[in-house]
Every structure is written in structure tokens, then in C-alpha cells.
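Q: Fold the following and give me the result.
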Amino acid sequence: MDLPMVEVAARAIIRNVETVIDGKHEAVTTALTVLLAQGHLLIEDVPGVGKTMLAKALAKSLDCTVSRIQFTPDLLPSDVTGVSVFNQVDRRFEFKPGAIFANIVIGDEINRASPKTQSALLECMEERQVTVDGFTYLLPVPFTVVATQNPIEMEGTYALPEAQRDRFMARISMGYPDTESELMMLDSRDATSPLDGIEAVVSGAQLRGMMTAARAVFASAAVKEYAVSLVRATRDDRDLRLGASPRATLQLIRVAKAQAALQGREYVLPDDIDSLALAVLSHRLMASGRVLGHHQDSGPLIEEIVRRIIAETPVPLGPAGLH
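A: Take a look at the predicted model:
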């Protein structure tokens, strides 16, 4: 698929999702960008602001297989990955796939599951495969996890471990709607769910074509060096005790390519890196004790540190930085 067609298809998906999600254009666009970059998305916010609605609307806009996992404290790893069951007729074990076997997996309230169940996702998200009883089963292509979670200070939540957070390409927050959007919601959702009227606007083949086009977008050496400089700055910053991993650098470039494709560009700009760095890096970082102080929620503090790092890191200029 060529880039003009990618841009047209992306606009159709965004318009479709925005019939359900009012006033959240940036969140919808970032979610689609992560999907085209073949990454996994973490949506974090307080209950009732539309996290699950966004995930469902995005999934229903695409003609591909979708499954939903409601994470609870008693959810077992086998409920996610699948289990081997003994067939009495054939006298052999048969693998029964779990809910993870779908193109788009919606993980609702992922941080309400036990750490053991959360860890079942690690192999799935990174290697796109499941190993059960010594046998490996490949997951479908494309494969994306769109997970929602409540802030960690909410009752009954388990904080995601660092290795789990690092698997997510980006984290976004929904935020509360503005007054106009909330009033529109009262009218549009009074009798029926807006999800009932959503239909797929992009086929599975088109989606795979969009992903291929996004991977082919050009990133110059200067832009790659800029991304590396940003990520390395998080490792050296004295206000952070855990910086971003090399995986973060790879994913920052991949999602920047996808954003360029959505805008019909054949090349990545430093602005793409800047606009996505907060979503890609902030959930992977941990603040040091010297700045954490009495902050109960380190999220806003870490975002402030990332913004400072972006502002302090020299941006490549000239032809090498632009193309």
C-alpha cells in the first residue's frame, strides 16, 4: 500500500473511532500509530473515562480477530495462553488456545491480575508466541495488545513490573472530557451504546499493507542518532534511577515511522521523535529518591523530567536531520 492510501485509510479509522470517543483526537491517533507500528499500547487512567471504549472502538474498526480478557485476581495464566487437554477418544493431549490468540487482544484492567498471570504475557508480547508444556505456538499476524489499567494507587491493583511495562510501546492517558463532549455523550448514549453502530472500515489485508508501508518509511542517520541521544540521556540523568532500555530506542523509531506514514510522509522528522517521546519513554522510567520526596504519584514528575530531557537534547538540523 502506498503512503497516500495509508493516510486515507488512517483518517477513515480515526473518524470511525471518534464517533464513539468524543474530544480525544490525540489519544485516538496515538493508539492507531502504535497499532501500525506493531507495538502494544497501555491506556492508564481513572475508571469511567473511556479506556475500554477506545480499545473496543479501534478493534471494531478493523476487520480482524479480536478477543477481550477481563483481568481479575483469580485469573490463571492458562486462561490467557491456553492449556493442553487430554482427548479421551484420540488418547493424546490437545492444545486449547487461550484468549491471547487474536489479532487484537483487549486486556481490561491488566493491573488487577496477579503478578503470575501478568508474567504470562511477557513471551506473548515480545516474541509473539506461546510455549505450553514444551510446545511453542505462534500467535497470529498482526498481533497487538491494547491494555487498560487503573492508576496504581487505586484499591486492588498490582503494579506492573518493569519488564512488563517495557513490553508496551507507548502509554497514554484519556483524561476527563471537556464540557461540550460530556454533554454530547449524555445525548448520544442515553438509549444505546455507540459501539453498536461501528463497523469495520479497513480489511485485514489493508491493515497489513499499512503496517508494511510504515516499516518502509525512511529514518535518516541523524534522526536515529537523535533518538539514541534522548534515550541515553534518561540513563544518565541524575533525577532517574532507571532509564529507558535499548528496546525503547527501537520502538521510538518504529512508532515515529508509523506517525510519518499516517501523515503521508516518506521520512521521519525530529518532530516525530519529540511528539512521541513522552508516550514511549515515561512509563519505562523510575525517579530517583532525591527527587521523589513526598510524591505519592511519580507519573507527573517523570513526565516533567522527560520534557526537560527533550528540551535539553540538541535537535539535528539541515538536510541530514530532515531527510
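Q: For the rest of this, base every contact and every neighbour count on C-alpha atoms.
A: OK.
Q: show me the contacts for the most centrally placed residue in the chain.
A: Geometric centre of the chain, nearest residue: residue 41, 1.1 Å, by C-alpha atoms, centre = their mean. When contacts are counted by C-alpha atoms under 8 Å, 6 or more residues apart in numbering, residue 41 touches 31, 34, 35, 144, 145, 146, 147, 168, 169, 170, 171, 172.
Q: and those residues, which two are the farthest apart?
A: By the measure C-alpha to C-alpha, 144 and 172 form the most distant pair in the contacts of residue 41, at 15.5 Å.
Q: name the helices or strands packed onto whatever helix or strand residue 320 lives in?
A: Element membership for residue 320 (DSSP states H and E) is helix 319-322. With contacts taken as 3 or more C-alpha pairs under 8 Å, 6 or more residues apart in numbering; DSSP states H and E, helix 319-322 sits against helix 221-236.
Q: compare with the first, here's sequence two:
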Amino acid sequence: MPTPPQDLPRTAGELRAAGHHPISVREEIRRNLLAALSDGRDPWPGILGFDTTVLPQLERALIAGHDVVLLGERGQGKTRLLRALPALLDEWTPVIAGSELGEHPLAPITPASRRRAAELGDDLPVLWRHRTERYTEKLATPDTSVGDLVGDVDPVKVAEGRALGDPETIHYGLVPRAHRGVLALNELPDLAERIQVALLNVMEERDVQVRGYTLRLPLDVLVVATANPEDYTNRGRIITPLKDRFGAEIRTHYPSTIEAEIAVVRQEAHLVAEVGDPLLEVLARFVRHLREAPSVDQRSGVSARFAIAAAETVAASAMRRAALTGERPAIARPVDLEAVPAVLRGKLEFEAGEEGGENELLTHLLRRSLADTAAAHLSGVNLRPLVDVVADGHPVATGERVTSRELLMALPELPVLHEVARRLGVSPGDPPGRIAAAVELALETLYLTRRIGKDVVDDRVVYRP
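A: Reported below is the predicted structural model:
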């Protein structure tokens, strides 16, 4: 956790003398968001594919001071978007030292803090809280209780001798502890309806009521939530009064372009080996084909995490191949794509009646994606010389025990291979692995268009006439 600057005020008196005035969390976010937009700074670093759709809507909602629910399929970046909100808060904010709820020294809200402020006056000690500590996230599960969210009587405090009717016997839940910050509720429809009722006062009156206590806390909380449309309408739902209290409902979506899909994978995937842009494009097209396939349950969606896991699997296959052959550096080739369907089949939901054909469907769509990628990059390239060379007795082998140099040595020097490499972003001085990946993609394209054949023997793939 960052250390606050030493020149910040350390008492309420110093804070008041510095001209500090408490402002609401909504005003704080509005001010910082407008400043970023005016200065041309990106308020949402790391958020990709939402520039002209989701982000403008979210910015309008935050400027208006609305609570927000993000509605979208799984893996559309809803949680990532919520976790970007703390960056719009001030980096440091003053709190009363020792207060449970992080109250402002000049605006205490709990009985204990008000009593301390009255007793100590300007000597009330002040601490500084970093903006990352002002973000509270809760996964809304069916077993969540009112006590978890709002609070309950603390039996330990009662056992210490305090009266049962004393407001200071309350143990505060997550909502009060998010005071002067952002409260994020993931998968809100999974909350039981009676638990959602407990949030009504928080959303409208901005206070909490615990059991029969008359305690009322004027909370300053920005509430943001996520929901899945399928859960929203079937398995669970947001009750109508709570839904009405959200000022904005914003629909998210999967990346709308191939480039955005690749950018998300590049940013999020932890690749143990090099995976070139052409192979990432194959995976991006693969995911998009899956989102359009009638055999795949589109109500569950095909998460962006699928493409990320696919890229990581391809990189792992390349690393394993490098370990078997001793080739360095480890660079993925099209042969490594074969690991994707078997490893990631369980991440998809298929329609009823499709049992048994999952592997065939995934293999077909993966090959289609590779063909689409090749068509996008190699259109106009005459691959006939490569077909003739293979037909003249130069079969080319690849596989997990075939190095890139061995693959390249099976072919004579051909101008068309230099053109293929150039079209796929590979330079002559690049490592053999990158060149071999480009050549192998061209060979696989010729096989898919039935211009050459392919035999699979054990762990070797041989392209032949």
C-alpha cells in the first residue's frame, strides 16, 4: 500500500486550517472524470472495446451521480470495468483515526465518532486513506445475509457490558464500511429477494437500519452492480423496487471487432511462449464463430476468458514442444492450435442434442478460423509454387518433436515463402520459429483448400501431394 505524503494535515484543526471541505463521493468522481476528459487523459486504462458504446453511457451516469447496474453475458469485462472506478477517486482522503467506517474528520456520522469529535475538537487525529482502500467488492451469493451487508448486533460487545439497546453494540456490514467509497455487488440477481430488500434504504434514503435500532447513518456510497441477462430473467432477478433505484442500466457486449478481441487477449493472457498475431487472430475468429454457432448455448455466452485461455494453451503447447526438441526461443506454430478443442471444450455450454459432436464442431470452427485468417492476409498470393514443390517430392513434416529448422529445411528456397512471411508480419532476420509458423500456416491453408494432402502419424503431421 502506498505511503501518504508527510506534509498532509494530521489533525482536524490542521485540516480545517488548510481549507479542506468534505465532498460527496459522487461529486469527487464527477470532478475527476470531467478533469480527465478535459485534459484528454484516458479515464479507463485497460478497458478495451467499449470506447464508443459502454464507456460514454457509463460516463454520463457517473456525471449524473447515478448508481449503476452493468447488464451483460459472462466474460464481457463487467468486473474489470467496476474495478477501474477507484481510479476516479482522489488519491488520498482524510479519515478519522480509529473510526470503523472511515468517516471524514469534519463530518462524522456514527455516535462514537461524533462523541470523539466533540471531546477532542481540533485535536481529533486524522489518517489518510488511499483510493484503493475505498473500493469494496462483494460477490452476491445466495447465502449472503442481511448481517453481512448491513450489520447486526455484536454479541461480544454485549458481553462486555454494553446495553442491548446501545447503538454501539452494532457490528457494521459491508455497506456501511463502504462509506465514502464505491460498493460493487457482483451477480446481484443471485442475492435472495429478502436480502435485496435490505438494500432499498441504502439506495434511496442513503442510510441503514439494523434490526430494531433507530440508528440512521447518512451513508455516502456509490453502488454499482453486475447482472447476467439470463440470471436476470430466469434463475434470479433484481426485485422491481431495487431495480428502480438504480439510476442507469448499461448493457455490455463482447468485443465488436477482431482487432479489439486480439487486444483483449494480448492484454489479459499470461503467455509462457511467443504467440504471433496471426495465431491470435485465428483464436479471435474462432471465438467469434463460436458466438454465432447454433450448436453452442448463446444464453450462457462464450466468454472472453475462453480466447484468453486458448492463447495460454497454445503458448503452453509451444513451450512443451520446445522442451521436447530443445528449440529456443519457444514460438507457437499452427500445429499448437490442435491442443485448443480438447483442453477447452468444458468451458462451453452446448445445446441439448449436441452431445458427442462437440470435438468435431470445435475442430471444424478452428479450421474455418485459420482459413479466414489466411484469406485475410494471403489474398492475391500465388501459392502454386509451394504446391508444386510438395508434389515434386518434398513432403513437409511438423509436430511436437519437429523443430522449426527441420520444417524449413524440408523446402527449397522459394520467393513465395518470403512473400507469405512478409504478409504475416515476419522479417527475414526473425528467428526460425516465426518463419516456420508463417510457412506452416500457408501449408495448412493449402490442405484446407484441398490443394495438398495431410497425414497424421503418431505425433507427426506430414503435408504431402
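Q: TM-score of the superposed pair?
A: Once superposed, chain against chain, the TM-score is 0.53 (TM-score structural alignment, normalised by the length of the first structure); 189 aligned residues with a C-alpha RMSD of 2.8 Å.
Q: for the stretch 301-450 of the second structure, what spans make up the strands?
A: 396-399 (DSSP state E, counting those that start in this stretch).
Q: Now which of the contacts of residue 41 of the first structure would you call buried?
A: Burial by neighbour count, 16 or more other C-alpha atoms under 10 Å: within those this picks out 31, 34, 35, 144, 145, 146, 147, 168, 169, 170, 171, 172.
Q: for the third one, helix, strand, or coil?
A: Pointing back at residue 35 of the first structure there. helix (DSSP: H, G, I helix; E, B strand; the rest coil).
Q: And it, how far from residue 3 of the first structure?
A: Residue 35 of the first structure sits 16 Å away from residue 3 of the first structure, taking C-alpha to C-alpha, to the nearest Å as the criterion.
Q: can you check the fourth one too?
A: Residue 144 of the first structure sits 22 Å away from residue 3 of the first structure, taking C-alpha to C-alpha as the criterion.
Q: Would you map the strands across the first structure?
A: 41-44, 62-63, 66-70, 82-87, 92-97, 104-108, 129-132, 135-138, 144-149, 170-172, 202-203, 240-242, 286-287 (DSSP state E).
Q: So what does the residue nearest to the centre of the first structure match up with in the second structure?
A: Matched to the second structure by TM-score structural alignment, residue 41 of the first structure sits across from residue 68.
Q: how close does residue 82 of the first structure sit to residue 226 of the first structure?
A: 42 Å.
Q: cool, residue 77 of the first structure as well?
A: 39 Å.
Q: My guess is residue 1 of the first structure contacts residue 215. True?
A: No: Residue 1 of the first structure is beyond contact range of residue 215, at 11.5 Å (criterion: C-alpha atoms under 8 Å).
Q: ok, those two, which is more surrounded?
A: residue 215 (18 against 15; other C-alpha atoms under 10 Å).
Q: what does that one align to in the second structure?
A: For residue 215 of the first structure, no residue is aligned by TM-score structural alignment.
Q: dump the residue contacts of residue 215 of the first structure.
A: Per C-alpha under 8 Å, 6+ apart, neighbours of residue 215 of the first structure: 37, 254, 257, 258.
Q: who's in contact with residue 79 of the first structure?
A: Taking C-alpha under 8 Å, 6+ apart as the test, what residue 79 of the first structure contacts is 98, 99.
Q: any idea how far the aligned partner of residue 50 of the first structure in the second structure is from residue 86 of the second structure?
A: Counting by TM-score structural alignment, residue 50 of the first structure corresponds to residue 77 in the second structure. Separation of residue 77 of the second structure from residue 86 of the second structure (C-alpha to C-alpha): 16 Å.
Q: Looking at those two, which is more packed in?
A: Per other C-alpha under 10 Å, whichever of residue 77 of the second structure and residue 86 has more neighbours is residue 77, with 24 against 19.
Q: and that one, what does it touch?
A: residue 252.
Q: how many neighbours does the closest residue to residue 92 of the first structure other than its chain neighbours have?
A: The shortest distance from residue 92 of the first structure to any residue other than its chain neighbours is 5.6 Å, reached at residue 86 (C-alpha to C-alpha, 6 or more residues apart in numbering). Residue 86 of the first structure has 12 neighbouring residues, counting by other C-alpha under 10 Å.
Q: try the one 5 residues further on
A: Close neighbours of residue 91 of the first structure, defined as other C-alpha under 10 Å, add up to 8.
Q: need the contact list for the equivalent of it over in the second structure.
A: Aligning on TM-score structural alignment places residue 91 of the first structure opposite residue 162 in the second structure. Contacts for residue 162 of the second structure (C-alpha under 8 Å, 6+ apart) come out as residue 169.
Q: Residue 162 of the second structure and residue 194 of the second structure: what is the separation?
A: Distance from residue 162 of the second structure to residue 194 of the second structure, by C-alpha to C-alpha: 30 Å.
Q: Was I right to think residue 159 of the first structure contacts residue 152?
A: Yes: with contact defined as C-alpha under 8 Å, residue 159 of the first structure and residue 152 form a contacting pair (5.9 Å).
Q: Please enumerate the shared neighbours of those two.
A: Contacts common to residue 159 of the first structure and residue 152, judged by C-alpha under 8 Å, 6+ apart, are residue 111.
Q: isn't there a helix covering residue 15 of the second structure?
A: Yes: counting by three-state DSSP, residue 15 of the second structure is found in a helix.
Q: With residue 158 of the second structure as the reference, measure out to it.
A: 35 Å.
Q: now swap in residue 232 of the second structure and tell me
A: 40 Å.
Q: And residue 284 of the second structure, by the same measure?
A: From residue 284 of the second structure to residue 158 of the second structure the distance is 59 Å (C-alpha to C-alpha).
Q: Between those two, tell me which one has more neighbours.
A: residue 284 (30 against 16).
Q: was I right about that one contacting residue 261?
A: Yes: using C-alpha under 8 Å, residue 284 of the second structure is in contact with residue 261, at 5.8 Å.
Q: how about residue 254 of the first structure, what's its partner in the second structure?
A: Checking TM-score structural alignment: residue 254 of the first structure goes with nothing.
Q: and the residue nearest to residue 254 of the first structure when sequence neighbours are not counted, how many neighbours?
A: In space, residue 254 of the first structure comes closest to residue 37 once its chain neighbours are excluded; the distance is 5.7 Å by C-alpha to C-alpha, 6+ apart. Residues near residue 37 of the first structure, counting by other C-alpha under 10 Å, number 26.
Q: mind listing what the counterpart of residue 137 of the first structure in the second structure touches?
A: Aligned against the second structure by TM-score structural alignment, residue 137 of the first structure finds its counterpart in residue 216. Shown in contact with residue 216 of the second structure (C-alpha under 8 Å, 6+ apart): 207, 208, 209.
Q: Brilliant, that's me finished.
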